[in-house]
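Peer 1: got a predicted model here, sequence first, then my questions.
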Amino acid sequence: MPDYYPFHPTPRRPAVLPPAGTIDSQFHVLGDPDTYPTRPGAAYHMPSATWERAKHVHDQLGIDRGIIVQTTTYGADHQVVLDALDALGPNYKGCANALVFAEKDDAYLRKLNDAGINGARFSFREALGAVLSDDDFKAATDKLRDMGWYMKVQPEQTGIAQHVGKFADVDIPILIDHMGRADASKGVNDENIVALKKQLDRGNVWVMLSLGEKVSAAGAPYDDVVPLAQALIDHAPERCVWASDWPHPVSKKQPPNDADLLELFYRYAPDEAMRKRILVDNPAKLFGFDPVAS
């Protein structure tokens, strides 16, 4: 298993706190491998990234709610997420790994649903070894529809454009991660931004404004990512959400302080009303949280 850089150990308080009810639309939790065995062939592990550390990050950032997304590290075994949801309470929900549809039964899916998991993440990143076959993908999509769950799409390193055909006919809510993994060096005309806009036009597709530090080709302070995010916000402001992606898995460079990433989002959305829309209102609608009074 390759070595990668861990999360920043001392998240600071951001200069401006996010609005009440802010939702971190994706973070991960891991734990002691004796308690949570890793999947054979897992690309990474980070046992220090516990739910307690995640909650500390959220407390520092002023974040009230969040979505725990099952990592590929554990595949279809969701015990680490179930334990975290039980500890963190009703302000947190979960997103399964799509391998669960191929490897577990309906009783297990009901267990996940009852615990607050209401979506599943599909990977097209062959390097992570968690990609469903075409038949399993179709069966999983049908199951999502039956259960009222949303589909989450993790783009390949080269971007979302080459994979949009995979879910072009899927009619349930779809959340595309990481700004489609656009090539920031190509600007707003990158094929992945163009493809992502076309998907957003379908009306059931959402985009997660995350991973700016890795999407950036220029590096900190990530100026080249700002126009990409703003183009997506301008195109579909009602279907943009934000996420920290803590603990920043498979980071080949030291991840920034998490407050830096929240403040990077503030540059995407300088307007206070738009910030609330993306941080609070939009994800509450997508993930099924109670709305926050204005």
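Peer 2: The structure has been received and is ready for your questions.
Peer 1: contacts, neighbours, all on C-alpha from now
Peer 2: Fine.
Peer 1: what does stretch 94-110 rub up against?
Peer 2: 67-72, 75-78, 81, 85, 112, 116-123, 130-132, 136, 139-140 (Cα atoms under 8 Å, 6 or more residues apart in numbering).
Peer 1: and it, what's buried?
Peer 2: Within stretch 94-110, the residues that count as buried by 16 or more other Cα atoms under 10 Å are 94-101, 108-109.
Peer 1: distance between it and the chain's centre?
Peer 2: 18 Å (Cα atoms, centre = their mean, to the nearest Å).
Peer 1: now do that stretch: distance from first to last residue.
Peer 2: Taking Cα to Cα, to the nearest Å, stretch 94-110 runs 13 Å from one end to the other.
Peer 1: cool, and stretch 65-77?
Peer 2: 23 Å.
Peer 1: which of the residues in that stretch are buried?
Peer 2: So, applying 16+ other Cα under 10 Å, buried residues of stretch 65-77: 65-77.
Peer 1: can you give me the helices in the stretch 51-200 of the chain?
Peer 2: Under the criterion DSSP state H, counting those that start in this stretch, helices of the stretch 51-200 of the chain are mapped to 51-61, 79-88, 99-103, 106-115, 134-147, 191-200.
Peer 1: against that first model, consider the following:
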Amino acid sequence: MLSRRQGLKLSASAAAAAVSGAPAWSGGGADPAAPTVGTPVSIQVPEGACDCHVHVFPDPAAFPFWEGRAYTPPVATAAELLALQRALHLDRVVIVTPSVYGTDNGATLDGLRQLGPQRARGVAVIGDATTEADLDAMAKAGIRGVRVNLEQAGVFDPAASAKALDAAVRRIGQRPWHLQVYSRLSVIAPLKAQLAAVPVPIVFDHFAGAQAALGPQQPGFEAVLDLVRSGNAWVKLSGAYRASTRAPDYPDVAPLARALVAANPERLVWGSDWPHPDSGAVPGRKPTDLAPAQPIDDGRVLNLLAEWVPDAALRKAVLVDNPARLYGF
């Protein structure tokens, strides 16, 4: 947990940035209200468009981080998220509970409350101590899925992963929710048959963990494409910087996106992954040390969707129609 001094420092930094309009990174030309938008949106964003993957990190004095976390992110509030939405011309958003809170969904639920049911839905992280009453209350608050973060937990064994996924599906029960999975292709591919039989929608984070430099022919990606073709799985076109090192336009991500579109455009959604927390291990950085957010230009990344999904009607499906069905807007 952050000390009170660290928490006040984080909160003061966020407040200073909000007052001064200073960008969180040195990209230049950033929108003062939404400092991660350094490039104006140039694509036509249809009404009802949704950012399907963001996090909120409110004041840690009010919403403490989990002691077992792997990193400590800067403050990123619901108010700042709303400013991002407006700068990107988006009407809807999905807040996902990040690993730094463990199974405490308080920050996500507070974000949903602040943004309201017309705009926001959420994805929770649960554990053995999460009761059925808790799940019912979260459903009323706007939660529409459960996330299993195998990547951050370091679970790369398919057998152990299968148990974690089974446990989450059992907890979902008859609720009209989905199972969101953050993992890698070497874990997903061996579980293809099990994932195809899961009675709830499966949603893979961040291009299903594919590495852009290896292209659509990389081992395991065809298994994801098969699951998407059959309608058993969804994929988030999100976190391009996690798949590629070729910033700022990530050209090697485009073939992955186009392969997914060719497989089944009705099973794709888009996400910014704002505020781009740096969850990776850095030599000498302790989990309790502040990990600066990664310098991502959200306007530029949204504009890339025109290259990934050139057809305007299909982009509308990805931005509006598919999220409306998956999250119940």
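Peer 2: Perfect, thanks for sending it. The shown structure was predicted, so the numbers you read here are calculated from the model rather than taken from an experiment.
Peer 1: make JSON lines from the helices of the stretch 51-200 of structure 1 and add distance to residue 185 of structure 1 to it.
Peer 2: Formatted as JSON lines, the helices of the stretch 51-200 of structure 1 follow (distance: least, Cα to Cα, whole Å):
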{"stretch": "helix 51-61", "distance to residue 185 of structure 1": "30"}
{"stretch": "helix 79-88", "distance to residue 185 of structure 1": "36"}
{"stretch": "helix 99-103", "distance to residue 185 of structure 1": "33"}
{"stretch": "helix 106-115", "distance to residue 185 of structure 1": "40"}
{"stretch": "helix 134-147", "distance to residue 185 of structure 1": "32"}
{"stretch": "helix 191-200", "distance to residue 185 of structure 1": "12"}
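Peer 1: now, of these, which is deepest in the fold?
Peer 2: Mean neighbour count (mean count of other Cα atoms under 10 Å) peaks for helix 191-200 among the helices of the stretch 51-200 of structure 1, with a mean of 20.
Peer 1: what's it packed up against?
Peer 2: Of the remaining helices and strands, those touching helix 191-200 of structure 1 by 3 or more Cα pairs under 8 Å, 6 or more residues apart in numbering; DSSP states H and E are strand 205-209, helix 226-235.
Peer 1: would you check the span in structure 2 matched by the shortest one?
Peer 2: Spelled out, it's strand 205-209 of structure 1. Aligning strand 205-209 of structure 1 against structure 2 (TM-score structural alignment) gives residues 233-237.
Peer 1: ok, average deviation of the matching stretch from structure 1?
Peer 2: Stretch 233-237 of structure 2, aligned to structure 1 and superposed, deviates on average by 0.8 Å (mean Cα distance after the TM-score superposition for structure 1).
Peer 1: how about residues contacting that stretch?
Peer 2: Defining contact as Cα under 8 Å, 6+ apart, one finds that stretch 233-237 of structure 2 is touched by 52, 195-196, 201-208, 224, 227-228, 257, 267-271.
Peer 1: the longest helix along structure 2 maps to which residues in structure 1?
Peer 2: Ranked by number of residues, the top helix in structure 2 under DSSP state H is helix 4-20. Using TM-score structural alignment, helix 4-20 of structure 2 lines up with nothing in structure 1.
Peer 1: and that helix, what does it pack onto?
Peer 2: The helices and strands touching helix 4-20 of structure 2, judged by 3+ Cα pairs under 8 Å, 6+ apart, number zero.
Peer 1: helix or strand right after that helix?
Peer 2: Next along the chain after helix 4-20 of structure 2, taking DSSP states H and E as the criterion, comes strand 50-54.
Peer 1: that following strand aligns to what range in structure 1?
Peer 2: With TM-score structural alignment as the criterion, strand 50-54 of structure 2 aligns to 23-27.
Peer 1: the match of strand 205-209 of structure 1: which residues count as buried?
Peer 2: 233-237.
Peer 1: secondary structure element for the residue of structure 1 most remote from its centre?
Peer 2: Centroid-distance maximum for structure 1: residue 34 at 26.2 Å, with Cα atoms, centre = their mean. For residue 34 of structure 1, there is no host helix or strand (DSSP H and E).
Peer 1: just give me the residue right at the centre of structure 2.
Peer 2: Geometric centre of structure 2, nearest residue: residue 53, 3.0 Å, by Cα atoms, centre = their mean.
Peer 1: pretty sure that residue is touching residue 274, no?
Peer 2: Yes - proximity of residue 53 of structure 2 to residue 274 meets the contact threshold set by Cα atoms under 8 Å, at 7.3 Å.
Peer 1: how about residue 220 of structure 2, what's its match in structure 1?
Peer 2: Aligned partner of residue 220 of structure 2 by TM-score structural alignment: residue 192.
Peer 1: please apply the same query to residue 207 of structure 2.
Peer 2: Checking TM-score structural alignment: residue 207 of structure 2 goes with residue 179.
Peer 1: its match - how many residues pack around it?
Peer 2: By other Cα atoms under 10 Å, 28 other residues sit near residue 179 of structure 1.
Peer 1: same check on the one 10 residues further on?
Peer 2: For residue 189 of structure 1, the number of neighbouring residues by other Cα under 10 Å comes to 15.
Peer 1: who are the contact partners of it?
Peer 2: For residue 189 of structure 1, the contact set (Cα under 8 Å, 6+ apart) is empty.
Peer 1: how about residue 151 of structure 2?
Peer 2: By Cα under 8 Å, 6+ apart, residue 151 of structure 2 lies in contact with 182-184.
Peer 1: can you pick the most crowded of these?
Peer 2: So for the contacts of residue 151 of structure 2 (other Cα under 10 Å), the most neighbours sit at residue 183, 25 neighbours.
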